[in-house]
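K.L.:
heads up, no residue letters with this:
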């Protein structure tokens, strides 16, 4: 059963501006531990890839927060929600702490799609309620 839908469009130029003004502070605020390691490695190899990674993660968390109906209010926090890639590259949401407990108590499962092209990163998230097991 459909629980919620969220979408977001992020201007990568804005993310670039924030990083230029504040350095890694924005990434430290937005990214969880696993994401931060990927962002650091990508940024060291190619600054643009790092910016795109940061923008897609920001967008994904925004769309997820909309799909669950909380926005950026507890238990939803930037770092409690991580977007990691499965071995085949598919983005997958990993939740931590009170957000994970909240999500699991409602028997929810999330599906996420990410894209970046030109100056924009976008995301689309569908959250379903499962009666029984995860899909």
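P.N.:
Nice, thanks for sending it over. Since the model is a prediction, treat every value here as computed from it, not as a measurement.

K.L.:
From here on, just use CA atoms for contacts and neighbour counts.
P.N.:
Fine.

K.L.:
Do you have the strands of this structure handy? List them.
P.N.:
In the chain, the strands defined using DSSP state E lie at 2-11, 81-85, 91-95, 108-117, 120-129.

K.L.:
and of those strands, who's closest to residue 22?
P.N.:
strand 2-11 (17.1 Å; C-alpha to C-alpha).

K.L.:
packing partners for that closest one?
P.N.:
On a contact count with 3 or more C-alpha pairs under 8 Å, 6 or more residues apart in numbering; DSSP states H and E, strand 2-11 meets helix 47-67, strand 120-129.

K.L.:
this is the other structure I want to compare:
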């Protein structure tokens, strides 16, 4: 059963000042979601913009907005096939389990191009 759906778009150029500030990155991103230092500025901005959009989309799918948890408790990792997946920790996980129980699956799709990054999230309750 589908519990919730969320979508978000972010302007990539907005993240340039974030990329240049380690404080902003550590505030909003989990230590497990960092782009290579060798990546160019545009690539770094796309990386962080798409992940920020995923965090926003997750909060919309959960139905809470970004309230009750920190954004760095929701992060993108990759599975064995390099497919992105959302992981949740702390209060975000507690809220998710309160709403969906312990059997759920979070689907995520990320996309970006030069100017915009987009994320789409579906939270599915597994019966």
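P.N.:
Thanks, I have the structure now. Keep in mind that what you see is a predicted model, and the values were worked out from it rather than measured.

K.L.:
For residue 90 of the second structure, what is the corresponding residue in the first structure?
P.N.:
In the first structure, the residue paired with residue 90 of the second structure according to TM-score structural alignment is residue 97.

K.L.:
Quickly note the distance from that match to residue 103 of the first structure.
P.N.:
As for residue 97 of the first structure, its distance to residue 103 of the first structure is 10 Å (criterion: C-alpha to C-alpha, to the nearest Å).

K.L.:
higher neighbour count, those two?
P.N.:
A side-by-side neighbour count of residue 97 of the first structure and residue 103, using other C-alpha atoms under 10 Å, places residue 103 first with 18 against 11.

K.L.:
Can you lay out the helices and strands packed on strand 2-11 of the first structure as CSV showing distance to residue 35 of the first structure and mean neighbour count?
P.N.:
Shown next, in CSV, are these (distance: least, C-alpha to C-alpha, whole Å; neighbours: other C-alpha atoms under 10 Å):
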stretch, distance to residue 35 of the first structure, mean neighbour count
helix 47-67, 8, 23
strand 120-129, 16, 21
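
K.L.:
Can you get me a residue count around the aligned residue in the first structure for residue 109 of the second structure?
P.N.:
Using TM-score structural alignment, the equivalent of residue 109 of the second structure in the first structure is residue 113. Residues near residue 113 of the first structure, counting by other C-alpha under 10 Å, number 16.

K.L.:
Enumerate every residue touching residue 113 of the first structure.
P.N.:
The contact partners of residue 113 of the first structure, taken as C-alpha atoms under 8 Å, 6 or more residues apart in numbering, are 91, 123, 124, 125.
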